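[1] Here is a sequence together with a model predicted from it:
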Amino acid sequence: MQRLAFPLLIGLLGTAILLWLGTWQLQRLEWKRGVLNEITSTIDGPAEPLPTMIAPTEQRYQPVALTGEVLPGEVHVLVSVKRQGAGYRIIAPFRTDAGRLILLDRGFVPTQDKDAERRVGPAEVTGNLHWPDDRNSATPANETERNIWFARDIGPLAETLGTEPLLVIAKTETPPAPGIDPLPVSIEGIPNDHLQYAITWFSLAAVWIAMTGIYIRRGGFGAVDPEKGTR
């Protein structure tokens, strides 16, 4: 029995660790669901005035309702949209009735419509404030001379279009802009894979304990006794 103690201990210890990791992922799942529910409540909440002082963390996803006009001039940000393929986000300057100039993400157009004429002028917009984090170490530099951007870099966008560094992602635009498909803020792009991780850890725990049992049966009860032969 002594020679079985160590593999049995390793088997139980490994199983306990894997079960703990699975349980931890379930706890993370509940936490993430709470975060996503909170974000959804913010996105769908009542519209608030545009902030005069910018605080990205506190104001992220803040709903807004704007009345004013879409101005000429726009920036094209290259994106890929599920079930639609490659295209561009249209970022345009928007002047509110109060005279503020901000950035407006009007939505998506297919690649072939990049340089098409689009409706400008008076509009009512509902949407959400956002400070996108599109850029990473692999993101190419924007090709501003061709009006092809690879990230919604709010500072450079505001400088290019002569606006405040404040971006509203449109949910609706009235009257609608033909050819532009709004891409409103949502939780769709926020990953929540904790359930899959939990299943993986619990599956590994089951495999670990099964392999421990097989090892003990083969290495313990199937061992060769020099005096008595094979048991």
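    Structure received.
[2] drop to CA atoms for contacts and neighbour counts, all remaining ones
    Fine.
[3] Let me see the ranges of the strands in the protein.
    Residue ranges of the strands in the chain, as given by DSSP state E, are 63-70, 75-81, 85-96, 101-110, 121-129, 167-174, 224-225, 229-230.
[4] Okay, helices next: where are they in this structure?
    Secondary structure of the chain (DSSP state H): helices located at 2-43, 56-59, 154-161, 194-216.
[5] can you put these in JSON lines and add mean neighbour count and distance to Glu124?
    As requested, the helices of the chain are exported to JSON lines (neighbours: other Cα atoms under 10 Å; distance: least, Cα to Cα, whole Å):
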{"stretch": "helix 2-43", "mean neighbour count": "16", "distance to Glu124": "18"}
{"stretch": "helix 56-59", "mean neighbour count": "12", "distance to Glu124": "21"}
{"stretch": "helix 154-161", "mean neighbour count": "16", "distance to Glu124": "20"}
{"stretch": "helix 194-216", "mean neighbour count": "17", "distance to Glu124": "40"}
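[6] Let me have those in TSV, extended by distance to Arg106.
    Output for these, formatted as TSV (distance: least, Cα to Cα, whole Å):
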stretch	distance to Arg106
helix 2-43	17
helix 56-59	20
helix 154-161	14
helix 194-216	33
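[7] Tell me who's in contact with Tyr215.
    Pro7 (Cα atoms under 8 Å, 6 or more residues apart in numbering).
[8] Kindly report the same for Ala158.
    Contacts of Ala158 were listed using Cα under 8 Å, 6+ apart, and they are 102-103, 164-166.
[9] that older thread, tell me the most buried of the strands of the chain?
    Of these, the one with the most neighbours on average (mean count of other Cα atoms under 10 Å) is strand 101-110, at a mean of 24.
[10] now the angle from it to strand 85-96?
    Relative orientation of strand 101-110 with respect to strand 85-96: 160 degrees, computed using axes from the mean of the first three to the mean of the last three Cα atoms, to 10 degrees.
[11] what's next to strand 101-110, contact-wise?
    With contacts defined as Cα under 8 Å, 6+ apart, strand 101-110 is touched by 84-96, 157-158, 161-170, 173, 179-184.
[12] Below is an additional structure, to be compared with the one above:
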Amino acid sequence: MFYRWRPLQSAFRASFAHARRRPQLLLPRRSYAQRLDADDSVLTSEWHRRLLSWKTLGLFAIPLAAFALGTWQVQRLKWKLALLDDINDRMHRRPIPLPLRVTADEIDRNEYRRVLVHGTFDHAAEMLVGPRAMEGEPGFIVITPLVREDGSRVLINRGWIRRDLRDQKLRPDSLPADPVTLVAFVRKPPRQNSFTPMSNPQDNDWFSIDLPRMARFSHSQEVLLDAIQPESVSSLLHDSRLGIPIGSPLQVDIRNNHLQYLITWYVLGVFTSAMLIYKLRKPPTAAARVKRMRDRAGRFL
């Protein structure tokens, strides 16, 4: 009885074997060169997709921003150098008499300009700003109103004294009663720091040069002049010992770090550009990779 089913089994096995061989007929084997070309096309498409991604655009923004900031610092450096030249030129011009009534426009026009001012100090309205240190020694800045010929007042930054000479009785030589003629230069008031405590005029506790409040307290014009210190070292030592305020030097300390800033930004731009070029470089072809692998293998054989 089983022999009747044998032809059917043989036909079924033949058809099943034919079905298993059919995919091999539809997908012929590719050559080695064809497989390399297919790998190159996949790598190229992935590289193009990586070039057009949002991540790549974000990486492009870093060197562009660095170069833009470096160029901005170049402009800032030119502006700062021109400003320092202008200030140096103003400070070394011949002193001019200070008008009796000083306006804001004259202060802007003559800032850092040396002026001659004549009058009598009102030591009763003296204001001490501090503490301020000079070469590590604590002290105070002495601000005194100067009464001029017409009765108007301007504020004079006479300079620095030691902390132990705060009391006027300990420094009688620093309290001239006769009229004086000073050589000073015009200064705008420094900016207020939000971390500095509030001053107390009633107790003569001034923590910063608050020009509007000082002018109201001493009934003076809102004009601040910095007395110029003598250039002799012996005069400085003599004044410091007697409690005579040491005036401001004939120079202005304005920071100019724009050269360091522009170098930093340009170096950062070059470094990030090199990283971006390395990361987005086109991948080598499959043939080049095979050749490189063969070369490396040949070194060890």
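    The structure has been received and is ready for your questions. It should be emphasised that the depicted structure is a prediction, and the values quoted were computed from it without experimental measurement.
[13] coming back round to it: and of the helices of structure 1, who's closest to Gly229 of structure 1?
    Closest to Gly229 of structure 1 of those, according to Cα to Cα: helix 2-43, at 17.5 Å.
[14] I'd like to know which elements the closest one is packed against.
    helix 194-216 (3 or more Cα pairs under 8 Å, 6 or more residues apart in numbering; DSSP states H and E).
[15] Quick one: map Phe6 of structure 1 onto structure 2.
    Alignment note: Phe6 of structure 1 maps to Leu51 in structure 2; criterion TM-score structural alignment.
[16] between the strands of structure 1, which one is nearest to Pro140 of structure 1?
    strand 75-81 (11.0 Å).
[17] Give me the mean distance between that closest one and structure 2.
    Average distance, strand 75-81 of structure 1 versus aligned residues of structure 2 after superposition (mean Cα distance after the TM-score superposition for structure 1): 2.1 Å.
[18] Number of residues surrounding the aligned partner of Gly162 of structure 1 in structure 2?
    With TM-score structural alignment as the criterion, Gly162 of structure 1 lines up with His219 in structure 2. As a burial measure, His219 of structure 2 scores 15 neighbours (other Cα atoms under 10 Å).
[19] Grab the nearest non-local neighbour of His219 of structure 2.
    Nearest residue to His219 of structure 2 in three dimensions, chain neighbours excluded: Arg153, at 7.2 Å (Cα to Cα, 6 or more residues apart in numbering).
[20] Does Pro184 of structure 1 touch Val125 like I think?
    No - if you go by Cα atoms under 8 Å, Pro184 of structure 1 and Val125 don't touch, sitting 11.5 Å apart.
[21] Spell out which residues are contacts of both of those two.
    170-171.
[22] Now do whatever residue of structure 1 lines up with Gly247 of structure 2 against Val168 of structure 1, distance only.
    Counting by TM-score structural alignment, Gly247 of structure 2 lines up with Pro182 in structure 1. As judged by Cα to Cα, to the nearest Å, Pro182 of structure 1 and Val168 of structure 1 stand 12 Å apart.
[23] Same check on Asp193 of structure 1?
    With Cα to Cα as the criterion, Asp193 of structure 1 and Val168 of structure 1 are 29 Å apart.
[24] do the same with Pro132 of structure 1
    Pro132 of structure 1 is 11 Å from Val168 of structure 1, by Cα to Cα.
[25] Nearest spatial neighbour of the residue mapped onto Thr144 of structure 1 from structure 2, chain-adjacent residues omitted?
    Counting by TM-score structural alignment, Thr144 of structure 1 corresponds to Pro201 in structure 2. Closest residue in space to Pro201 of structure 2, ignoring its immediate chain neighbours: Phe217 at 7.3 Å, by Cα to Cα, 6+ apart.
[26] my read: that neighbour touches Asn200, true?
    No - with contact defined as Cα under 8 Å, Phe217 of structure 2 does not reach Asn200; the gap is 10.7 Å.
[27] Between the contacts of Ala158 of structure 1, which sits nearest Glu30 of structure 1?
    Leu166 (32.6 Å).
[28] mind listing what that closest one touches?
    54, 102-103, 129, 154, 158.
[29] out of those, which one sits closest to Ser80 of structure 1?
    Ile154 (19.4 Å).
[30] gap between the nearest residue to the closest one once chain neighbours are set aside and Thr139 of structure 1?
    Distance criterion Cα to Cα, 6+ apart; nearest residue to Ile154 of structure 1, sequence neighbours excluded, is Pro165 at 5.8 Å. Distance, Pro165 of structure 1 to Thr139 of structure 1, using Cα to Cα: 21 Å.
[31] So which of those two has more stuff around it?
    It is Pro165, of Pro165 of structure 1 and Thr139, that has more neighbours when counted by other Cα under 10 Å, with 18 against 10.
[32] OK, contacts around the match of Gly247 of structure 2?
    Pro182 of structure 1 neighbours (Cα under 8 Å, 6+ apart): 106-108, 170-172.
[33] Pull the most distant pair out of the residues you listed.
    Based on Cα to Cα, the longest span within the contacts of Pro182 of structure 1 runs between Phe108 and Thr172 and measures 12.7 Å.
[34] roughly how far apart are Asn88 of structure 2 and Pro190 of structure 2?
    The value you get for Asn88 of structure 2 to Pro190 of structure 2, if Cα to Cα is used, is 19 Å.
[35] Brilliant, that's me finished.
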